[in-house]
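Engineer: sequence first, predicted coordinates after that:
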Amino acid sequence: MLVIYLILSILMTMVINTKGIIWGGDDMVYHIGRLISLDSSFKSGVIMPNISTSNFSLIGYGINLFYPWVTMVPMILISLLIHNPVTAYYSGLAFFMFISFCISHYVMKKFSNSNTQAIVFSLIYGLANYRLIDVFSRADLAEYLATVFLPLAFLGFYETFFRDYRKWPLLAAGMSLLLLSHILTTVIVAFFFIIILILCWFMASDYQKRLKAVLAAILTSALASAVFLVPFLAEITYQKFQQLSPYVLKGENSIKLLQASLTNNANRTLDGNIYNIGIILLIALILGIFFFKSFNKTYRSIYLLAVLSFVMVMQIFPWSIFQKTPLNLIQFPFRFLLITTLLLAVIATKIFTDIFTNPDTMLKNFFVVGTLGIVMLGLWVVSVNGALHQKYLTAPDQTVNAKIIQSKSLYEGYYEQYSPMASQPYMKDIEGHIGYINGQKTVINVKPNGRFLTVKLNGLKSGTTIDLPIIKYRNSSVAINGQRVNLTKSFRGTVAIKVKQNYQYAKLNIGYHMGFLAWFSLIISLLTWLWLVLEIVFKE
């Protein structure tokens, strides 16, 4: 099946990559900017990416301190082998689509002990409409990567609480991979796990042993994620930041959601779409009503939880009561469709295999499953082509090509998200490279220079104060002509220094210093992942 999964992954990306450009999805520019930043960091020898010194308006933006980057590393490694950035991007997507098929197969095989169900689930989940929307119309690369690892987290949760609690390392690995991909998805999944426990706790046994197992999973997950968590926590405890893009939580119109699902619509919302689960999972949702009595207790629970997660996307769900809670971080309730997609894919797999397959007729099973694969891929192709006939996804000012990426001329935006509160009133000036020398406003020329941002100044006298248009973080550093100097935080939340001697010529290199905690967190994560992999493999 590995060859089939690989071929499917290549075909799925070929359908999207038809013009040698990256289409104008909702968050495309932002995530391409992240990839550019990571690529530059690694090429400059930075092991743990932190501030951006190559793009994001050259303000030393701490994008990689606040946005998980670890699971994007394979895409950067691919870009080192493939020089065309557009081809490298789609090759990276194909890689993760392949990994998604493999993880999905593994998870369903462990859950059902059926190879047929494992293949069917991999096809349905891997080619699901919401996941196409995630990677294509929304271009939310981080959330898509999270959906790759989502089945593993749910399998680990199921084992830990309701089956073999000794398999808690699966939960630790799954949740860590979510956290290293997308914080908001991790919040959503953790919230939904709490809901499951509230509703289904009576189905569990050996409560004390399971409690110990989940505590071990939480600790191990935190250690495995330390490479991101430690620098992240160090920064948010250093200074105040505003909430990430606050939105009023509001569900979708129920009728329009069902209509969009029925037509397998993968367009952008700007083109009139409502993000949805697609026709296959809508059929599974409906058929589940009729098959409910034949389901065992586990499948009944999965179906009801799928319905609940789907309802949570709708206007009828009382989202207003969560507006002033940490859950408002999720921004858009439609994000719960990633859970609906996973759970309904399990239900669709169960219904499909019960109706169409038979353990004693392998040839028939091969034909039936092959037909399913063709249908799923066909729906993928139709949905992509439909979206490519819409205005906003294909507008020239919404798309990017290799030349634009290589010139690093994208305006990524959203700089207020990971800039300190003190910087918020001054972001326009900071982006415009407005600084202050001895209190006098002036434009300061900032240039990228590998792992540093470089500013060149002449005729500096001892006692000169300089307020640079570069954001100050906990471990920001400045060197003048190669010598580290002390720095402070200005009233704008930017890097400020006071010159201690005269300089006829001064080359200022502004960067981010990896302290002991950063190195320690990297080592802890590597050791924890080594243990996790060995533990999971040997327990198999």
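Structural biologist: Here it is on my side, so go on.
Engineer: make it CA atoms for all contacts and neighbour counts henceforth
Structural biologist: Noted.
Engineer: ok, the closest residue to Phe111 other than its chain neighbours to Thr147 distance?
Structural biologist: Among residues not flanking Phe111 along the chain, Leu155 sits closest, at 7.2 Å (C-alpha to C-alpha, 6 or more residues apart in numbering). The span separating Leu155 from Thr147 equals 13 Å under the rule C-alpha to C-alpha, to the nearest Å.
Engineer: just to revisit the earlier point, is the residue nearest to Phe111 in contact with Ala173, as I believe?
Structural biologist: No: contact status for Leu155 versus Ala173: not in contact, 10.6 Å apart, counting by C-alpha atoms under 8 Å.
Engineer: use this one as the comparison:
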Amino acid sequence: MKKEKQYINIFIIFLFILVSLLMIIPLVRNGRINAYSDWTFHSARVQQIYLNLQRGNLLTFIATDVSQHTGVGTFLFYPYLFLYPWAIFKLVVSPVTAFYLWYASITLLTLIISYYSMMRFSKENYVQSLIFAFVYMLVPYRLYLGQVVLGEFIAATFLPLVFLGLYEILWGDLKKWYLLSIGMSLLVYSHILSVYLSCQVIALIFAGYLILSKISIKRIKVLLYSAILTIFLSLPVVVLFITDFIGKGIATTFTGIAIEPEFNSVIVDSFRNWNGFNIGLILMVTFIIGGVIVRKNKQLKYIYVLGVLLTIAATSVVPWYMFSNTILGKVQLTNRYFSFGDLFLAVIASYGLSRLFDKKLDIVRKSILMFLISIGSVFIFYASSTWVLQETHTYNKELYLLLQPKKKNGVPKIPDRVQLDNNNYNYQFEYRSLTGSSDYYPIKAYDNQSKVDSILNQETYINGKRRKLIGRYNTNTIKYRISLKSKSRVDLPVIKYNHTEVYVNNNLIKNSRISDRGTIDLTLDKGMNNINIKYQPNFSFYTCVIISAIIWLLLFIYIVKVW
């Protein structure tokens, strides 16, 4: 029995690798990427990591070569750990292939985590676990995220682990309480807003638990321990928010509800099963008849209700306008609840579909069945992504990104949708990103578009007069050489954070000023001034990195021992 279990798990991992590669082969062969929405924002971050790795530097804190050389902290406050594989792939293969290899890697990780999570929940039902992994991975909304909203796309990978951990704490094996901490920590390293959303859903589940079940003080204590462990596992991210963000007048993305998918459109688009703001054919059928599927299973009834409620919450059925200026307004895009609704409905779908197969299949027939399900999932992916494959199949003159000409009126935003290949891939970094260009700017600039434009256009002000200077850019460092005829006040287009250090002629300027647009403001002497601006976190950051690494290591050793 043990050998059979090992064989099946190895065979399933092989199938996951095969599917992940088969999904990207047509896209790699096309050699093109259709980029829009958040894609260029994240590709710029990858480009900065890639350049820094080329220089032999592992950690990136601010954008110096990209994002118009403004030193913006898109790495300080937006986690980037899971972008490293993409940057590493770029070191060895072409940019387009690197992205698709990264996409396949995230897909593979999603399949493995989903499979493991359902194996725990279903008490080692291989067929149900395999089906769950593929259904969850193939949800149209998740496929949509993989084309445009890459932070949320990464976060979706770890949601099954988060809610498996919560299940173990509230109803399952308390010895597995650390799974919630691991899942939540991985979310922290992926997408902070997904952490916020997950906490909302966890609070909803916990409230239901208190109402419908007997309160176990021990389980509540363990839930608290899990929250504490999550903080320690995530210390490097947490400490930067404490030292450089909280109370420092830094803006984030907007607050308010910007998108509410129409419920009728969600239904129609789900039956079409194309990538976008919908739950897909399988989950829409589950949404409609799931109550019948789980009528005899109390636990699955709760999961089904959660899936239905969270799917509805993603749409305009909820009067979201009433919450736009509340803490719920931080959701920004209500479609983000689809990821959670998809997860719970996928549990019900996998349960229903797995009941169609004979439980007593021998290992050979079971292997054949799993292989057929895997190959079928590839064709479902192709069908769902038809328009993506079509758009990348041929050169499109209207979408193909051209080199941005130098303009006196500043740096233009990249078009809404562009086609990239290995020849024009780097052109995108000459434009402003479609979204996120001014995220993590000081509020004094963020709320004033003319100030934002002046920074992005790299405008320096010397005694109030506008001037264009070209800097030299390195890892977390920007340098300028300025020759002055007299003592002058100089406002440089580089964002000033709490731990941004400024040196003039090798002398550290203590308590350097911040201009009214949130940038470096200096008084310089007559003559040549060599200015070196760099972000240098204090010892607390590196201390937290060491502490967190030790805790991760100890946790890994513990898991290996108990397994």
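Structural biologist: Ah, there it is. Just so you know, these numbers come straight off a predicted model, no measurement behind them.
Engineer: give me the TM-score for this pair.
Structural biologist: Once superposed, the chains reach a TM-score of 0.91 (TM-score structural alignment, normalised by the length of the first structure), with 525 aligned residues with a C-alpha RMSD of 2.3 Å.
Engineer: which of Leu155 and Thr147 of the first structure has more residues huddled nearby?
Structural biologist: Set Leu155 of the first structure next to Thr147 and count neighbours by other C-alpha atoms under 10 Å: Thr147 wins out with 25 against 21.
Engineer: excluding its backbone neighbours, what's nearest the corresponding residue of the second structure for that one?
Structural biologist: Superposed on the second structure with TM-score structural alignment, Thr147 of the first structure falls opposite Ala156. Take Ala156 of the second structure and drop its neighbours on the chain: the residue closest to it by C-alpha to C-alpha, 6+ apart is Ser339, 6.7 Å away.
Engineer: and the strands in the stretch 351-500 of the first structure?
Structural biologist: Counting by DSSP state E, counting those that start in this stretch, the stretch 351-500 of the first structure forms strands over residues 434-437, 440-443, 447-449, 452-460, 465-471, 476-480, 483-485, 488-489, 494-498, given from the N-terminal end onward.
Engineer: outside of the last one, which residues touch it?
Structural biologist: Pointing back at strand 494-498 of the first structure there. Residues lying outside strand 494-498 of the first structure but in contact with it, judged by C-alpha atoms under 8 Å, 6 or more residues apart in numbering, are 423, 462-472, 476, 485-490.
Engineer: how far away is Asp521 of the second structure from Ile531 of the second structure?
Structural biologist: Asp521 of the second structure sits at a distance of 12 Å from Ile531 of the second structure (criterion: C-alpha to C-alpha).
Engineer: where in the first structure does stretch 40-47 of the second structure fall?
Structural biologist: Residues 29-36 of the first structure are where stretch 40-47 of the second structure aligns, taking TM-score structural alignment as the criterion.
Engineer: now do stretch 196-207 of the second structure
Structural biologist: The counterpart of stretch 196-207 of the second structure in the first structure, using TM-score structural alignment, spans residues 187-198.
Engineer: what's the answer for stretch 173-184 of the second structure, then?
Structural biologist: Residues 164-175 of the first structure are matched to stretch 173-184 of the second structure when aligned by TM-score structural alignment.
Engineer: how far apart are the match of stretch 40-47 of the second structure and its match in the second structure?
Structural biologist: Using mean C-alpha distance after the TM-score superposition for the first structure, stretch 29-36 of the first structure ends up 1.1 Å from its aligned counterpart in the second structure, as a mean over the superposed pairs.
Engineer: wait, what's in contact with the residue positioned nearest the centre of the second structure?
Structural biologist: The centroid of the second structure falls nearest to Gly151 when counting by C-alpha atoms, centre = their mean (1.6 Å). In this structure, Gly151 of the second structure makes contact with 190-191, judged by C-alpha under 8 Å, 6+ apart.
Engineer: the helix or strand containing it vs the first structure, average offset?
Structural biologist: Here Gly151 of the second structure sits within helix 150-156, counting by DSSP states H and E. Once the two models are superposed, helix 150-156 of the second structure sits on average 0.9 Å from its counterpart in the first structure (mean C-alpha distance after the TM-score superposition for the first structure).
Engineer: counting by contacts, list what the following helix or strand past that helix packs against.
Structural biologist: The helix or strand immediately downstream of helix 150-156 of the second structure is helix 159-170, counting by DSSP H and E. Counting contacts by 3 or more C-alpha pairs under 8 Å, 6 or more residues apart in numbering; DSSP states H and E, helix 159-170 of the second structure is packed against helix 95-121, helix 178-188, helix 217-233, helix 338-354.
Engineer: how big is the angle separating helix 159-170 of the second structure from helix 178-188?
Structural biologist: Interaxial angle, helix 159-170 of the second structure versus helix 178-188 (axes from the mean of the first three to the mean of the last three C-alpha atoms, to 10 degrees): 150 degrees.
Engineer: angle of helix 159-170 of the second structure against helix 217-233?
Structural biologist: 140 degrees.
Engineer: can you pull the buried residues of helix 159-170 of the second structure?
Structural biologist: Of the residues in helix 159-170 of the second structure, those scored as buried under the neighbour-count criterion (16 or more other C-alpha atoms under 10 Å) are 159-170.
Engineer: then stretch 255-271 of the second structure?
Structural biologist: 255-257, 259-261, 263, 266-267, 269-271.
Engineer: sorry, back to before: for the strands of the stretch 351-500 of the first structure, which one sits closest to Tyr67 of the first structure?
Structural biologist: Evaluated with C-alpha to C-alpha, the strands of the stretch 351-500 of the first structure place strand 465-471 nearest to Tyr67 of the first structure, the distance being 16.2 Å.
Engineer: which bit of the second structure covers that closest one?
Structural biologist: Residue correspondence for strand 465-471 of the first structure in the second structure, counting by TM-score structural alignment: residues 489-495.
Engineer: what comes into contact with the matching stretch?
Structural biologist: Contacting residues not belonging to stretch 489-495 of the second structure are listed as 69-72, 441-442, 454-456, 458-464, 515, 518-524 [C-alpha under 8 Å, 6+ apart].
Engineer: that stretch against the first structure, how far on average?
Structural biologist: With mean C-alpha distance after the TM-score superposition for the first structure, stretch 489-495 of the second structure departs from the first structure by a mean of 1.2 Å once superposed.
Engineer: the first structure: which residue goes with Thr523 of the second structure?
Structural biologist: Alignment of Thr523 of the second structure against the first structure is given by TM-score structural alignment, with Lys498 as its counterpart.
Engineer: what distance do you get for the closest residue to that match other than its chain neighbours to Val478 of the first structure?
Structural biologist: Beyond its immediate neighbours in the sequence, the residue positioned closest to Lys498 of the first structure (C-alpha to C-alpha, 6+ apart) is Thr465, lying 4.5 Å away. If you measure Thr465 of the first structure against Val478 of the first structure using C-alpha to C-alpha, the figure is 14 Å.
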